[in-house]
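[1] the following comprises the amino acid sequence and a computationally predicted model.
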Amino acid sequence: MPEHRIFATKFSSVYPLYVQKVERKGRTKEEVDRVICWLTGYSEAELQQQLRRESDFKTFFAEAPRLHPNSALIKGVVCGVRVEGVEDPLMRKIRYLDKLVDELANGRALEKVLRE
């Protein structure tokens, strides 16, 4: 079965869409960065390096230092798909990120988005 096309999509091409989505709702790029760093374990500098390198989603998540241990607490529906039911590990990580950005855009407190 062929890989989903999102796996080969450049993370740097989707990142501005995440930022635009939250900024329309009064949130900030810094909050998006914090959510991404929380999930992946990247530092801010490492995140910026991934963006400059134009890594695809597959590489972005493969090179992530560590997925946050509380990421398993991310539950719910994003784009009509129940996050916790996604079987492919890479697709689940992508959906985790989508869900976190959605929660941020929907005004959820950052501490709750980060499962702290």
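    Thanks, I have it. Here the structure is a predicted model, which means the values were calculated and not measured. Numbers count the residues shown, from 1 in each chain.

[2] use CA for all of it now, contacts and neighbours both
    Noted.

[3] what's the helix or strand where Glu103 lies packed up against?
    Element membership for Glu103 (DSSP states H and E) is helix 89-105. Packing partners of helix 89-105 (3 or more CA pairs under 8 Å, 6 or more residues apart in numbering; DSSP states H and E): helix 11-23, helix 29-40, helix 57-62, strand 77-78, helix 110-113.

[4] would you list these in JSON lines and tack on mean neighbour count?
    As requested, the helices and strands packed on helix 89-105 are exported to JSON lines (neighbours: other CA atoms under 10 Å):
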{"stretch": "helix 11-23", "mean neighbour count": "16"}
{"stretch": "helix 29-40", "mean neighbour count": "19"}
{"stretch": "helix 57-62", "mean neighbour count": "18"}
{"stretch": "strand 77-78", "mean neighbour count": "16"}
{"stretch": "helix 110-113", "mean neighbour count": "13"}
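
[5] put this beside the first:
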Amino acid sequence: MTKPKIYSMSFAKVYPLYIKKVEKKGRTKEEVDSIIRWLTGYSQEQLENHIDKETDFETFFEEAPELNSSRRLITGVICGVRVEEIEEPTMQEIRYMDKLIDELAKGKPMEKILR
């Protein structure tokens, strides 16, 4: 089976889109970084290194130091699919991140986003 294109897409190419999306709604890059660090366990320096190296999404999640166990509490629909029902692990991790960024852009408080 062919892997979805997003797996080989550079995280560094999507990252600025996350920031642009939330800044249009009055949120910040720092909040985006906080969400990503919470989800993946990366330090700020590690996150920036992956951006600089243009790591692909699959590698970005494979190398995550410690995926947050509370991420399983993330529910809802993203791209027309319920995130809790996605069976492929890497795709589910990507959609978890998308869902958290969406919640930030919609004005949800950080303490609720970071379950």
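    That came in fine, so what should we check first? Quick caveat, the model's predicted, so the values are computed rather than measured.

[6] give me the mean distance between the helix holding Glu103 of structure 1 and structure 2.
    Compared with structure 2 after the fit, helix 89-105 of structure 1 shows a mean deviation of 0.2 Å (mean CA distance after the TM-score superposition for structure 1).

[7] so for that helix, what gets flagged as buried?
    91-105 (16 or more other CA atoms under 10 Å).

[8] okay, the angle between it and helix 29-40?
    150 degrees (axes from the mean of the first three to the mean of the last three CA atoms, to 10 degrees).

[9] give me the contact list for helix 89-105 of structure 1.
    With contact meaning CA atoms under 8 Å, 6 or more residues apart in numbering, helix 89-105 of structure 1 is reached by 7, 18, 21-27, 31-32, 35-36, 39, 57-58, 61, 71, 74, 76-78, 83-84, 86, 110, 113-114.

[10] one more pass at 6 Å, please.
    By CA atoms under 6 Å, 6 or more residues apart in numbering, the residues outside helix 89-105 of structure 1 that reach it are 22, 25, 78, 86.

[11] center of structure 2, which residue is that?
    In structure 2, the residue lying closest to the centroid (CA atoms, centre = their mean) is Met97, at 2.5 Å.

[12] what's the counterpart of that one in structure 1?
    When structure 1 is aligned by TM-score structural alignment, Met97 of structure 2 is paired with Leu97.

[13] roughly how far apart are its match and Met1 of structure 1?
    Leu97 of structure 1 is 24 Å from Met1 of structure 1, where distance means CA to CA, to the nearest Å.

[14] for Val86 of structure 1, which residues are in contact?
    Arg92.
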